[in-house]
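Trainee: Just a sequence and a predicted model for now, questions to come.
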Amino acid sequence: MKQQANLIRAGQVIEHEGRRWTVLKQQIITPGKGGAFIQVEMRDLKSGNKTNERWRTADTVERLTTEEKEYTYSYTDGTNLVLMDPETFEEAHIPTELLGDAAPFLQDQMTITVDLVEGEPVALHIPATVVLEIAEADPVVKGQTASSSYKPAVLSNGVKTLVPPFIEAGERIVVRTEDGSYVERAKG
């Protein structure tokens, strides 16, 4: 399906120069002189290579239709994730690199949404937030107020993040899987 280049969004799958690409980032740039253009960072589905492409906003690109299917994460087997179809209980082996930076946030029995193009997996999406325990946190500096600044901490999955001064090691917090940032204390 043809669409204008300025409608490209992250997560979409497009066909360009005979190859399939998944869009990682897009940005509309309006230079001081001349027309606006769209800068797109994308990854080749076959080779995994990344590239940047620019289109004028009026250009059209071929967008491929993706089908979403939910799976339950079972375990990691080498370079593949083993996912189970909750309806048929069949296993699917999908390359771990489709997860990208979200890989450390994967948890047992997590529901993962897989984008498929003609039955082939092109992208994985995990929930926007997860609950993790703080493994290490710097002690509170006397006189530091809760609103002033965040302190470094290490999550139970090894990811470094910044947390408010009142959060201590052993506490469970809600973390954004997109960038590992603190959201709130876990309830319950």
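Mentor: Thanks, I have it.
Trainee: okay, CA-based contacts and neighbour counts for the rest of this
Mentor: OK.
Trainee: now Val61: how far from Glu53?
Mentor: Here Val61 is placed at a distance of 12 Å from Glu53 (CA to CA, to the nearest Å).
Trainee: between those two, which one's more packed in?
Mentor: Neighbours per residue, other CA atoms under 10 Å: of Val61 and Glu53, the larger number sits with Val61, 18 against 11.
Trainee: what about versus this one:
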Amino acid sequence: MNATLECLQGDIAHQPEFDAVVNAANAQLRPGGGVAGALHRAAGPALDRACRPLAPIRPGEAVITGAFGLPNRHVIHCLGPVYGVDEPADALLAACYRNALTLAERQGLASVAFPAISTGVFGYPPAEAARVALGAVIATLPDCPHIERVRFVLFDATGAELFRRTLATLQGAP
């Protein structure tokens, strides 16, 4: 794997050096709370209009639109599983990351910034979500030679540290 992986605390709507940001979307791809609300507010109403014909999507699916008012070229929208409802949750969550990277690769994008999909109102336990997310990205990147950089943008310092520790473990760091 030649891509750089990084985990940091930040705002997913302010990642200007990335070709695409990933939206932790709802099935209808509408503005909402959390990541979806932040991205739709920053992108403006054109993002909502672009999303409407693509909805609904199912857990694990990903679709792509322009980024409009965001400082990126694209937004990749993924519907993560609702923990304890959508099963198998780990396979559906991994599919979000895999499908987002595959879409980015098909578009020739070099960089993608992800939030922690499903860890907000969808209730996915953060430690398990970090393991699934990072494992899926590490497993998928060898099939995505155009992608040079992947960033996980976490809402708070605790989440960022959890993802950094999980990444170090998965990459075999001491």
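Mentor: Received, thanks. Bear in mind the structure is a predicted one, so any value in this text is a computation, not a measurement.
Trainee: quick one: TM-score?
Mentor: Here the TM-score for the pair of chains, by TM-score structural alignment, normalised by the length of structure 2, is 0.22; 84 aligned residues with a CA RMSD of 6.6 Å.
Trainee: Count the neighbours of Ala157 of structure 2 for me.
Mentor: 12.
Trainee: pretty sure it contacts Gln9?
Mentor: Yes: using CA atoms under 8 Å, Ala157 of structure 2 makes contact with Gln9 at a distance of 5.6 Å.
Trainee: so how far is Lys25 of structure 1 from Lys69 of structure 1?
Mentor: From Lys69 of structure 1 to Lys25 of structure 1 the distance is 23 Å (CA to CA).
Trainee: Those two: which is more packed in?
Mentor: Each of Lys69 of structure 1 and Lys25 has its neighbours counted (other CA under 10 Å); Lys25 has more, 16 against 13.
Trainee: And that one, which helix or strand is it part of?
Mentor: strand 19-29 (DSSP states H and E).
Trainee: Ala160 of structure 2 too?
Mentor: helix 157-170.
Trainee: Ala123 of structure 1 too?
Mentor: Assessed by DSSP H and E, Ala123 of structure 1 sits inside strand 120-125.
Trainee: Mind giving me the packing neighbours of that strand?
Mentor: Helices and strands touching strand 120-125 of structure 1, by 3 or more CA pairs under 8 Å, 6 or more residues apart in numbering; DSSP states H and E, are strand 111-117.
Trainee: Please name every helix or strand in contact with the strand it packs on.
Mentor: Strand 111-117 of structure 1 packs on strand 67-77, strand 120-125, going by 3+ CA pairs under 8 Å, 6+ apart.
Trainee: residues of the last one that come out buried?
Mentor: This points to strand 120-125 of structure 1. Going by neighbour count (16 or more other CA atoms under 10 Å), the buried part of strand 120-125 of structure 1 is Pro121, Val122, Ala123, Leu124, His125.
Trainee: got the angle for it vs strand 111-117?
Mentor: 140 degrees (axes from the mean of the first three to the mean of the last three CA atoms, to 10 degrees).
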